[in-house]
Every structure is written in structure tokens, then in C-alpha cells.
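# structure for this input, please:
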Amino acid sequence: MFAALGDPARLRIVARLCESGPLSIVRLTEGADMTRQAVTKHLHALSDAGLVRSERSGRESLWRLDPRRLEEAQRYLGQISARWDQALVRLTALVESEGRDEA
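Next up, the predicted model:
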């Protein structure tokens, strides 16, 4: 999932789907500096990562985000952030205690 989001083009597609809701490949290509083929390739990579899914609407497919995977990523990043916060608290306490010992 993070590898899929690590690509700037894919991240722009995800951001666009967040802002606009479900879009067709034609709409996703509008204003993008990519061909339909490139957008399709990126959508399939995002789909393989479980981040987007497509649904048929008449003659075209609409692509939408699958929020479950993004929520999973958010939880994971929250855990990492909490660990970093704890490590920084410990580091601050260590630096402050060494400063008192030297005084």
C-alpha cells in the first residue's frame, strides 16, 4: 500500500479522487500530464494495493477510493507517530537529566 502511494502520480490520483469522488479515466486524465494508458496503469496498481476500486456506470468505469485501506494506513502511521513521540519524551528527559548532572 505504501509503495503504491509512494509514486507521486498515484498520490495525485488518490488526492483527486478524495476531492472529487468517483471519476472515470477520461475525467482523471483531464488536466493531468499523463495519457489514459498511464492513468489506467496507475489505477490498476492502486487497485492491486486495495486503495481504489472500479464500478461500471453505463459504458464507462468509475473509479473510487476504498477508504478501509486508507484508514488502515492512518492507524499504522498514528502508531508510528506515537512511538516517535514517546522516544522524543525519553530523549528530552535524558538530555535534561544530563544537563542537571553537569550543573
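# going forward, measure contacts between C-alpha atoms and count neighbours the same way
Noted.
# which residue ranges of this protein form helices?
Here the chain has its helices, by DSSP state H, at 2-5, 8-20, 25-29, 36-48, 67-102.
# format these as a markdown table; extra columns: distance to Glu55 and mean neighbour count.
A markdown table is the format used below for these (distance: least, CA to CA, whole Å; neighbours: other CA atoms under 10 Å):
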| stretch | distance to Glu55 | mean neighbour count |
| --- | --- | --- |
| helix 2-5 | 20 | 14 |
| helix 8-20 | 14 | 15 |
| helix 25-29 | 12 | 17 |
| helix 36-48 | 12 | 17 |
| helix 67-102 | 15 | 12 |
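# want to put them side by side, so please do this one too:
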Amino acid sequence: MVKFSEALLDRTFAALADPTRRALLARLSAQHALSVSELAQPFEMSLPAVMKHLDVLSEAGLITRTKTGRTVACRLSAAPMEQALQWLSVYERFWNEQLDRLAAFVEEDVPCPADPVSRSSATSKPRPRKSSAPGPTRRKS
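Okay, the predicted model is just below:
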């Protein structure tokens, strides 16, 4: 089994949890590199708010920033997403196997009984009585 850095996975998934950050990554995947102002253009939020989102993405390793003069360019860095995908693939295999087993079970040609009896009603017992009588009630003054 592949070993994963839990802290890195936590940061990656936390960064990907926000729809604005996912939209920023989508824009970066369509372009080679974009300046911060170009990235912020379609969003109805302040530039400092976009910068905070970029800080989270940068700390997770999902983007790299390079400064040329006064312009900061951002680029997508896919390595953390590849590690997250590897982590998810373990669970994908598990669920595919479980769903395949379920499909095989459902597709078995086993006839249903003509008069099905609920097993739970045949084995259920009445509730036991309470061990003591109810307590005194409060009088209204």
C-alpha cells in the first residue's frame, strides 16, 4: 500500500473544499499562467480576499507563484492532486468490488418466496415493563 502524508492530504482536501479555490484552479488549468489580477477578475470579491484563497492554495502546494517586477504570476501544480487521487483510488477499488458483489447478488436467478414472512416480526418480543412505578407528580401552587 502506498504511504501518504496525512498532513499534506489534509491541506489538499481542505484547499479543494472551497468552491472559489476550485474555480481558481480550473482557471489555472485552462491557462499556462495568470497574474493575480487576471485570476481575480471574474470573481465578485476584493483582491485581498482572492489573495487569501491563493495563500491557502499555495500552502497546500496546489499553485506556485513567481514575481516579475510588480506582477505575481500563478501556475497550477498538480502533484498534491495526484497524491490525493492515488489515495482515493484505494477506496475506489474497494467500492467497485463491493458494488460488483452487490450486482452479482442482485442478478442471481433465485426465486422469491410466494408469501414472504418478515423475520423481524417472527422473532420480536414485547417490551419489558418498567421496573418501578412512575414517580410523584408536581403539584401546581
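# before we move on, back to that, export the helices of structure 1 as CSV, with columns for distance to Arg56 of structure 1.
Listed next are the helices of structure 1 as CSV, based on distance: least, CA to CA, whole Å:
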stretch, distance to Arg56 of structure 1
helix 2-5, 23
helix 8-20, 16
helix 25-29, 12
helix 36-48, 15
helix 67-102, 19
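# alignment lookup: Ala78 of structure 2 to structure 1.
In structure 1, Ala78 of structure 2 lines up with Pro67, judged by TM-score structural alignment.
# wait, doesn't that match sit right on Leu51?
Yes. At 7.2 Å, Pro67 of structure 1 and Leu51 qualify as touching, with contact defined as CA atoms under 8 Å.
# ok, now how distant is the most centrally placed residue in structure 1 from Gln37 of structure 1?
Nearest to the geometric centre of structure 1 sits Leu5, at 4.8 Å (CA atoms, centre = their mean). Using CA to CA, to the nearest Å, we find Leu5 of structure 1 at a distance of 19 Å from Gln37 of structure 1.
# once you drop chain neighbours, what's closest to Val52 of structure 1?
The shortest distance from Val52 of structure 1 to any non-neighbouring residue, by CA to CA, 6 or more residues apart in numbering, is to Leu65 (4.3 Å).
# ok, now Gly21 of structure 1?
Excluding its sequence neighbours, the residue lying closest to Gly21 of structure 1 (CA to CA, 6+ apart) is Arg64, at 6.4 Å.
# tell me the contacts of the one you found?
Leu17, Gly21, Pro22, Leu23, Val52, Arg53, Ser54 (CA atoms under 8 Å, 6 or more residues apart in numbering).
# Leu28 of structure 2 now?
Leu28 of structure 2 neighbours (CA under 8 Å, 6+ apart): Leu34, Cys74, Arg75, Leu76.
# 6 Å - rerun?
Applying CA atoms under 6 Å, 6 or more residues apart in numbering to Leu28 of structure 2 gives the contacts Leu76.
# and what of the one 3 residues further on?
For Gln31 of structure 2, no contacting residues are found, by CA under 6 Å, 6+ apart.
# Ala60 of structure 2 matches what in structure 1?
Alignment note: Ala60 of structure 2 maps to Ala49 in structure 1; criterion TM-score structural alignment.
# alignment lookup: Ala17 of structure 2 to structure 1.
Here Ala17 of structure 2 is matched to Gly6 in structure 1, going by TM-score structural alignment.
# again with Leu99 of structure 2
Aligned counterpart of Leu99 of structure 2 in structure 1: Leu88 (TM-score structural alignment).
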